[in-house]
Structures are given as C-alpha cells and as structure tokens.
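Q: Please work out how this folds:
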Amino acid sequence: MMLNTSPRPVPETTRTQAFVLWFDEVGIADIPLVGGKNASLGEMIQQLVPKGVNVPKGFATTAYAYRYFIAQAGLEEKLRQIFADLDVDDVTNLHQRGKQARSLILHTPFPKELEMAIATAYYRLCQLYGEDLSWCDRFPPDEREKMRECSYDTDVAVRSSATAEDLPDASFAGQQETYLNVHGVKHVLECCHKCFASIFTDRAISYRTSRGFDHFDVALSVGVQKMVRSDLASSGVR
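A: Down below sits the predicted model:
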C-alpha cells in the first residue's frame, strides 16, 4: 500500500507528542516544539507560499522526539554523571566530557518508532518531489520496505534547530551540526542521530554553562528539507 503523498494536519491535542511535524504545520509560535530555525522555516512557508513564493518542502523532528529518545534509552542519568565534574574553564576536561556525551548518544540506537516516523516522513518527501516507487508494492511486505529504503534518494539538508536558539538575551545559533546533500533514508537517519549528539558540542556545553542554562532544559529538533541548487534558487534561514 503506497504512502500518502500529502502531509496530514496533526490534531492540536497530539502536536506536543508528535515525533515529526511538517514545516507547513508549524509557525513562529512553535519554537518550543521545533526550535527557532524550524519554526522560522514554517512561518516562512505559511506567509510566503500563499503569495506564490516557492519554498522547499520539509519536516522537523520535534523536541518531544528528542526527549523521548533520551528518556527511552535512560540517557539523562548517564549524561548527568558525565557532567558531574565538568569544568568549562579546563579545555581538556570540556573536550573529554563533550566527546563522552556525544559518543553515548551516537552509540545508542533510536527507538524503532522514532526511526520509522523519520523514515516515513522522508519517504513522503521523496514522493512529493516526484519519486514514484509504487512498483515496490508488488513485493512481499517483508521485502517492500527494503526496496523502498534502497530506492528513495531525494537530496536533503539535515539541520539542527535547538529550542533555545535566538532568545532575547542569548543566541545558541550555529552551535549544533548541519549536513548538506544527504541522500537516502539510511543517511538521513544517521545525520539526524548526529544532530541529536551535537547538542553536546564543546561550544554548546560551554555556552549553556556560562549562561546558566541547564543542559536538559534545551531540546534538539532536526529539520529535513529538500536541497535546491544555489545557482538557481535559495532556501532556508541563516
């Protein structure tokens, strides 16, 4: 059975517990859900698309998805132990703690339900940009997903969007990772995982500590957006 190629609106009662929201489902008021960058992209789509401006489609993993991953894997306590003797004034200490935190996240698999939500959204994005893989439906169910996984290949940008970006008294922008020209669901999932881990870059750890932010009050959303050729168009927010 083919995936629905049109994003379905998420009921308001379930928005805060959705793993994925499409850019046209969010706006600037949704920074707590999808971070500053993704909320701005959603606002751009809502304001400009009705005026005839083309904005590349995409979706965002939510702050809930990040917190779900951390909670399901029991990572918060382990991360707190890593940071128990953190000293951001000691470069070696900061680097060691950051490396340990990122490694812990990267070596912890995504919950299957989160992985499937991201994969399904990427499949749908591929279909929105013209990839027709209905031929996969003739394969048995246990082979169908493998065929789709190997065949969907739309190129996307995978970008971090923290819930604490661009605050009136602090700017966290640019402290997490971005990956461009990402192809295929396997690599999209890998880059989403790397973005989650990048909430603990040395720079981000140091900045949050110096500004008095608890590391666990900030969540990480990931935006996945169709790439465009820079010589023909432009996209995104800086």
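
Q: C-alpha from now on. contacts and neighbour counts both.
A: OK.

Q: Let me see the ranges of the helices in this protein.
A: 12-15, 31-48, 63-72, 75-82, 91-106, 112-128, 141-151, 185-197, 202-211 (DSSP state H).

Q: wait, which of those helices is closest to Ala173?
A: Ala173 lies closest to helix 31-48 among the helices of the chain, at 8.5 Å (C-alpha to C-alpha).

Q: and the closest one, which residues are buried?
A: Across helix 31-48, burial judged by 16 or more other C-alpha atoms under 10 Å covers 31-46.

Q: Likewise for stretch 187-196?
A: Across stretch 187-196, burial judged by 16+ other C-alpha under 10 Å covers 188-189, 191-196.

Q: one step back: from the buried residues of helix 31-48, which single one is nearest Arg97?
A: Nearest member of the buried residues of helix 31-48 to Arg97, counting by C-alpha to C-alpha, is Gly35, at 24.7 Å.

Q: Verify the stated contact: the closest one with Gly223.
A: No - using C-alpha atoms under 8 Å, Gly35 is not in contact with Gly223, being 9.4 Å away.

Q: Need the overlap of contacts for the two.
A: Ser161 (C-alpha atoms under 8 Å, 6 or more residues apart in numbering).

Q: I'd like to know how many residues surround Glu12.
A: When neighbours are counted by other C-alpha atoms under 10 Å, Glu12 registers 8.

Q: What distance do you get for it to Phe19?
A: 14 Å (C-alpha to C-alpha, to the nearest Å).

Q: and the closest residue to Phe83 other than its chain neighbours, how many residues sit next to it?
A: Spatially, and ignoring its direct neighbours in sequence, Phe83 is nearest to Arg97 (6.5 Å; C-alpha to C-alpha, 6 or more residues apart in numbering). Arg97: 25 surrounding residues under other C-alpha under 10 Å.

Q: which residues does Arg97 contact?
A: Residues near Arg97 by C-alpha under 8 Å, 6+ apart: 82-83, 86.

Q: will you turn those into a markdown table that also has distance to Gln175 and neighbour count?
A: As requested, these are arranged in a markdown table below (distance: C-alpha to C-alpha, whole Å; neighbours: other C-alpha atoms under 10 Å):
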| residue | distance to Gln175 | neighbour count |
| --- | --- | --- |
| Ile82 | 20 | 16 |
| Phe83 | 18 | 18 |
| Leu86 | 19 | 19 |
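
Q: here's the other one to compare against:
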Amino acid sequence: MGHTRRVIPFTELGRGDVGRVGGKNASLGELTVQLAAVGVRVPPGFATTAEAYGELFDGHALRTRVQDQIDLLHDGVALEDVGAAIRSMIMAEPLPQELKDEIAAAYAAFARELGRSEPDVAVRSSATAEDLPQASFAGQRTSRPCPPPAPG
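A: Here you go, the predicted model:
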C-alpha cells in the first residue's frame, strides 16, 4: 500500500479536493493558485486530510466509542453531554506519530517560507461535507432552539 499524504500545502489544492481536505481548505487552495496568477497574494498554509483524521479514529477505536456515545442520544442523554464526552475522548488520544511528523515538517516549511522561526497560525476546521452544493450546515447547532428575541 502506498504512502498517503496526511498534510498538503494550499498550493497543491483546489475546489476538487473538498472530499479530501474540506471546503475551507479546498477554497484556500483554489484562491492561492488562481489569485497568484493575477498578482494577489493569499497567505500560505497547509491542510491535514480526512485520511489523517481517519487514522486517528481508527488507531484508537474511536469510531466505535463515538458511535456508542451517539447511541446514548436515543436513551435521552443530552446532546451537550454526548458532545462533551466525544470531545474528551478525541482530545485524550495522541496523534499518530507519522501525522505529528508531517505537521511539524509542514510548519517548518511554512516558517521558512515566511522567514520566521515561529510564525503565528490560524487553525480552522473544515468538514468534508460542511458546504455541499445542495446543503450547507456550517456552525449548525441543534441541541436546543434559540429563544425568541426580547420584545422592544
């Protein structure tokens, strides 16, 4: 089995990569490539792949453990409690060493490109199905409805 890249620079991404790196990252890649041709500079960066995320889940049996938590919703456990449990499980697991190494190498390349030893970064999540042509649910929260606005 060949090596799957876990980290990809924006310069190698485009709108066809939504399934691999999510909508925000694919769009940043598209902007980086398309706007550079007309002299507009987009800040550099890189994306971790859906495959890398899958490795974290598969390496720690998180898929089963997360599904067990989701199943608790059918037993009346509050969404907030299930979400907190799932976040705790994910945060408790170490990243696979290969992923850590690739992220560190990408950050080092990023730093060299900027000419800084420790550049500041913005970290964004980008679900692979967050913004689809037929639906967008970015930021959707369903645990409870928002209260109506106050009168006046």
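
Q: now, which of the buried residues of helix 31-48 of structure 1 sits nearest Val55 of structure 1?
A: Among the buried residues of helix 31-48 of structure 1, and counting by C-alpha to C-alpha, the member closest to Val55 of structure 1 is Ile45, at 6.2 Å.

Q: contacting residues for the aligned partner of the closest one in structure 2?
A: In structure 2, the residue paired with Ile45 of structure 1 is Thr32, using TM-score structural alignment. Contact analysis of Thr32 of structure 2 by C-alpha under 8 Å, 6+ apart lists 10-11, 41-44.

Q: Can you tell me which of those residues are buried?
A: Counted by 16+ other C-alpha under 10 Å, these give 10-11, 42, 44 as buried.

Q: from those residues, which is closest to Ser88 of structure 2?
A: Relative to Ser88 of structure 2, the closest of those is Phe10; by C-alpha to C-alpha it sits at 29.8 Å.

Q: rewinding a little: please report the distance of the match of Ile45 of structure 1 from Ser136 of structure 2.
A: Counting by C-alpha to C-alpha, the gap from Thr32 of structure 2 to Ser136 of structure 2 is 23 Å.

Q: next one: Glu80 of structure 2
A: 22 Å.

Q: before we move on, what about Glu51 of structure 2?
A: On the measure of C-alpha to C-alpha, Glu51 of structure 2 and Ser136 of structure 2 end up 22 Å apart.

Q: With neighbour numbers in mind, choose between these two.
A: More neighbours surround Glu51 than the other of Glu51 of structure 2 and Ser136, with 16 against 11 (other C-alpha under 10 Å).

Q: Now for the residue mapped onto that one from structure 1: which residues touch it?
A: Using TM-score structural alignment to pair residues, one finds that Glu51 of structure 2 aligns to Tyr64 in structure 1. Counting by C-alpha under 8 Å, 6+ apart, Tyr64 of structure 1 touches 16-19, 33.

Q: nearest to Asp202 of structure 1, of those?
A: Nearest to Asp202 of structure 1 out of the contacts of Tyr64 of structure 1 is Leu33 (C-alpha to C-alpha; 24.2 Å).

Q: so how many other residues sit close to the equivalent of Arg6 of structure 2 over in structure 1?
A: Mapped onto structure 1 by TM-score structural alignment, Arg6 of structure 2 lines up with Phe19. Phe19 of structure 1 is flanked by 23 other residues according to other C-alpha under 10 Å.

Q: Contacts only, for Phe19 of structure 1.
A: 61-62, 64-65, 114, 117-118.

Q: most neighbours, which of the residues you listed?
A: Thr62 leads those on contacts (other C-alpha under 10 Å) with 31 neighbours.

Q: Need the counterpart of Ile70 of structure 2 in structure 1.
A: Per TM-score structural alignment, Ile70 of structure 2 is aligned with Phe83.

Q: how far away is its match from Thr209 of structure 1?
A: 11 Å.

Q: again with Cys126 of structure 1
A: 40 Å.

Q: So for the two, which residue has more residues nearby?
A: Set Cys126 of structure 1 next to Thr209 and count neighbours by other C-alpha under 10 Å: Cys126 wins out with 23 against 15.

Q: Identify the residue nearest that one in space, chain neighbours excluded?
A: Thr154 (5.4 Å).

Q: Buried residues, stretch 149-162 of structure 1. List them.
A: For stretch 149-162 of structure 1, the neighbour count (16+ other C-alpha under 10 Å) marks 151-162 as buried.

Q: what residues are up against the residue mapped onto Val123 of structure 2 from structure 1?
A: Counting by TM-score structural alignment, Val123 of structure 2 corresponds to Val158 in structure 1. Residues counted as contacts of Val158 of structure 1 (C-alpha under 8 Å, 6+ apart) are 178-180, 182, 188, 191-192, 222-225.
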